[in-house]
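**Q** With the sequence up front, the predicted model follows.
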Amino acid sequence: MQLRKHFLLSFLALSSNVLADSVLFESNEYSSGALGLGPFQTFMSSPSTPAIWNFIVPYNESTSGQIEEGLILLAPRGTNVNSDGGLIYDKAGNLVWDGTEFGQTLTFKTDTYKGETVILMWSPGTILGSGVGAGYDLIINNQYEVIANFTADLNGTLADFHDIRLTSNDTALITAYQAKPWDLSAFNITNGWLLDSIAQEIDPSTGKAIFTCKSLGVASDHVNTSLCYASPGSSGTAEDNPWDYFHINAVNKDDLGNYLISSRHCHSIYYVGSDGNIIWNIGGMNSSVTMNNGTTFTWQHDVRWQNNQTQISLFDNEGTAWELDSSSSRGLLLDFDAAGNQVSFNKEWLPYNVTVSESQGNVGILDSGNTIIGWGQIPWFSEYDSNGQLLYVVQFGVGDVQSYRAYSANWTATPTTRPSVFVAENEFNTTVYTSWNGATEVVTWQLYGSTSDSPQLAIPLSNTTKNGFETIIPFNSSSTNYKYYQVAAFNSNEKIIAFSNFTASDGSSQGPAANQTVDSSSNNSTGSATPSSSAGLRSTVSPIFSTSSPLSSTGGALQNLVRLPSVLAALWIIVALL
């Protein structure tokens, strides 16, 4: 018995990077790197390998009611990430959508376009070592279809990854960078090159620029390089090695038609008119706005107007790779007094681990007043209540794992793909694994079986409540001869919204039957399976595993595992052999 226990523990340790639908709580093994530098999940019915969450500070019965409803959008990347790209999770840590097919991204958020909620994503072309990019901006609808694909309107210069925002007029605010020859003799550089930071307002339907603002062209001249806190170092010597003196990383447009632009390397926020001239600036070496106590920031990201242009939120990095200005980064909210030409401290959000995130990061103030902070280079995000009290903290990596920003958003989607099914069977039992990447409205899975003689005659077998990204449906098949299995996805209105293919344990499959149709035009869709699939059959079948909730926390790697279906079959074999 002791040998068996030792073998099982060893097996779980070896498998700890690939735990399907797993969430951990206060796991020292995770935080120490014992589970790998980028722990990830695998599934039987999907090739997805999303990062596993570790709730450093779980929410509990007293705080769970304060959590804002919605989903979490992350885009993990780094050398320790198994698969770079955009991921959507529910707030329990279960995967909802794997968008890594689009590749590595930095900006990844929801917004409104032509009255519909959409996903905005930067699609990579090139990410340079200097921390800028050249690629394309995508608008993706709630069926995960690309409905707009555009880039900068700058004679071949492509869009940078730092920001994409949509306006109420369905235009897009983006960033871009262009290398230009510049006199850098003051820095003992001959034949110098400077990196021009550019904000553009683009019509996504045409790709044409409506407005362009360049750091080397505002105020009828330029933002002088002497205002920069980042020296050229070894840069500035060639077109492919320009000096990034300004570093734009956020752009907003307000109701007056003016633009709020963040310059990380000048430690400044510029308010630029529609004519391209600077109206005022906050921070840096020559702030034209009076800054009261507690309002200083350095190396900032994600500058946003809040509360009808009376407040400004930002992620105050307080450091970069070559300089630390404080002991910790923070989220910061400033009160802006236009009449008095001053900003005052309103509140700050500090990280649980009190550390400096040297790059990236964001502050997302939600409708309830709660705030999501993405800690950028540090693979953590946190939610705070409206009073700034910490509600929970999630870690999604240990080593070189980062997410440019982290967002909480309401998102409803029905993919055009079919649900996926994987069938595992032995002499006595069949286990069906099912998932539907990106679907947000599935409540129940109904299982069907069919014989090889009648492969598309669906015989209803059971119902199982959806459980995480991948639901496990057990079935005692010892007295049946079903070759194919299929699932139907039901929504909260008990309507069928999708059918999977019929799938066999050998991987062969056939499409749904001709009479298996759904009305995809409405969330309250009606669907038909076969005459025998009556509502009276639909009694709930308890899942073979229960799913733990973030409302509780336990220590230890084995106690912290929510579910292990990806290694289930192997464990059965091991136990049987022992």
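**A** Arrived safely, thanks for sending.
**Q** contacts, neighbours, all on C-alpha from now
**A** Noted.
**Q** wait, what's in contact with the closest residue to Thr295 other than its chain neighbours?
**A** Distances taken as Cα to Cα, 6 or more residues apart in numbering put Phe345 closest to Thr295, at 5.4 Å, once the chain neighbours are dropped. Taking Cα atoms under 8 Å, 6 or more residues apart in numbering, we find Phe345 in contact with 292-295, 333-335.
**Q** same thing with Tyr407?
**A** Contacts of Tyr407 by Cα under 8 Å, 6+ apart are 72-74, 109, 364, 372-374.
**Q** take a look at this one as well, against the first:
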Amino acid sequence: MTRPDLLPPAITVRKSAKSTAPGYVFLAPKTASLLQAPGTLQSGPMIVDNEGEPVWFLPRGTGALNYATAFQEQTYRGLPVLTWWEGAPIPTGFGVGYWVVMDQSYKEIARITAGKGYAGADLHDMQITPDNTALLTIAQPKLHRVEGIPRLVMDYVIQEVDVESGKVLHEWDSLEHVPVSESYLSPSPLLPYDYLHLNSVSLDADGNLLVSGRNTHTVYKVDRQNGKILWRLGGKKSDFTFGQGASFSWQHDVSRESDGTLSIFDNTSADAAETGGGVPSDTVSRAIFLSVDTASKTADLVRSYTSPDGLLSTSQGSTQLLPNGNVFVGWGAHGYYTEYAHSGDVLMNSSFEDPVVNSYRAFRFPWRGRPTDSPAVAGRTSSDGMTVYASWNGATDVVSWRVLAGDSPQHLSVVEEVDKDAFETSIALPDRTPYVAVQALDGGGQVIGTSKAAPVL
């Protein structure tokens, strides 16, 4: 009623408990279907609450032709910001676009893209560092010799870019450091050989880089200054031996957690998977935490979390250790997300209602949104009075709504006050008036936003 321009995909909450961590769920819904009818699904960054109700949504496209990925909260210049990639995805699993940085008022404050003449940034990852720089990935085909024969190979580049100026400070080229022979992917004669498929980059505790190569089944520790590979975890040239259940394959979203463990979304456990690239049908994906000992060169499984629905995610996915010890997992291609207690108990399990919708990653973050626009209001007459609808896209401080009604926009008076109960709150009133407006109230009863007056239809 109030925002017919917003068509976020619906979410089904399969299980919800009161012991979930504070904050909201961050998603970037999209569909892999090129046949999705315009107007039936909008893609874009979306924040929802524990009930799956939208808190904020920004449409960026429809279908699979244009969408957003890797939506999350980060810190820039000491303040919380929203970041996501948007642009044109390529069917082979990468994209050409840019990264958006938005402040708490939902104002774009930066747009980050690749430097040195590259067409654009890839969709997989961008991390803002404490130095106010951005680590981003680039994917482009490049002529390279494979077993002595020239052929097109996907070359992955990591750039560290100053967010404000766009200046490239460091650059790392995968083909200069990772040989094509490390790949487990069989090449296709019709496509550039995606031998590495770099899908995450992050800072390790010592300031160097952790890089995930999906198609080499390897996590690379890379010197941030000179690009030298310091060690390999997994794959054909692993520097580590693995304890029971610790090996992984086709992985995503690698990062060092605050407890010292390495978190990985393990798309298919290498203990069960075929090494040649096949994915057995009886395996499931996992979120895993590894203890990696660089002295003894061993990696051991600390704990793992599998989907309560037995999902095998052949692409995408994310793992997040929350401040209270809970674990939040996005199941990638399946469009599910789950929160676990540290013990493994399922606290929340949700999914998009439409099975063609998914989100590359899913996270939980605290967020306080303070939009600069006004609340939205609509009024509709009914047989026994009228119903007023109120919403304010992105406003997280609204606790209740005050309804004003009257004979003209200039002559409105307070007629009702109700608690906010959804993205759009509906208020039934016994009397009809030609015009209505609403005021948004915070927890202290203070007015934090007032809508324009709207005619009752």
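**A** Nice, I can see it. Here the structure is a predicted model, which is why all the values come from computation and not from measurement.
**Q** on that earlier part again, state the pair within the contacts of Tyr407 of the first structure that is farthest apart.
**A** Lys109 and Ile373 (13.7 Å; Cα to Cα).
**Q** Looking at these two, which is more packed in?
**A** Set side by side, Lys109 of the first structure and Ile373 give different neighbour counts by other Cα atoms under 10 Å, the larger being at Ile373 (26 against 23).
**Q** Which residue in the second structure aligns with that one?
**A** Aligned by TM-score structural alignment, Ile373 of the first structure pairs with Val329 of the second structure.
**Q** from what I can see its match touches Tyr360, true?
**A** No - when contacts are counted by Cα atoms under 8 Å, Val329 of the second structure is not listed as touching Tyr360 (11.2 Å).
**Q** can you give me the helices for the stretch 451-578 of the first structure?
**A** For the stretch 451-578 of the first structure, the helices defined by DSSP state H, counting those that start in this stretch cover 557-560, 568-577.
**Q** Determine which stretch of these is the most buried.
**A** helix 557-560 (a mean of 16; mean count of other Cα atoms under 10 Å).
**Q** So which other helices or strands are in contact with that one?
**A** Applying 3 or more Cα pairs under 8 Å, 6 or more residues apart in numbering; DSSP states H and E, we find helix 557-560 of the first structure packed against strand 23-25, helix 28-32.
**Q** part of a strand, is the match of Ile373 of the first structure?
**A** Yes - under DSSP: H, G, I helix; E, B strand; the rest coil, Val329 of the second structure falls within a strand.
**Q** which residue packs closest to it, ignoring adjacent ones?
**A** Leaving aside its sequence neighbours, Val329 of the second structure sits nearest to Thr319 (Cα to Cα, 6+ apart; 4.7 Å).
**Q** before we move on, which element is Glu348 of the first structure in?
**A** strand 342-349 (DSSP states H and E).
**Q** follow-up on the earlier one: I'd like the contacts of Phe345 of the first structure as TSV, with secondary structure and distance to Asp183 of the first structure appended.
**A** Formatted as TSV, the contacts of Phe345 of the first structure follow (DSSP: H, G, I helix; E, B strand; the rest coil; distance: Cα to Cα, whole Å):
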residue	secondary structure	distance to Asp183 of the first structure
Asn292	coil	36
Asn293	coil	38
Gly294	coil	37
Thr295	coil	34
Leu333	strand	38
Leu334	strand	37
Asp335	strand	39
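**Q** Which one of the residues you listed is nearest to Leu138 of the first structure?
**A** Leu333 (29.7 Å).
**Q** what separates the closest one from Ile312 of the first structure, distance-wise?
**A** 6 Å (Cα to Cα, to the nearest Å).
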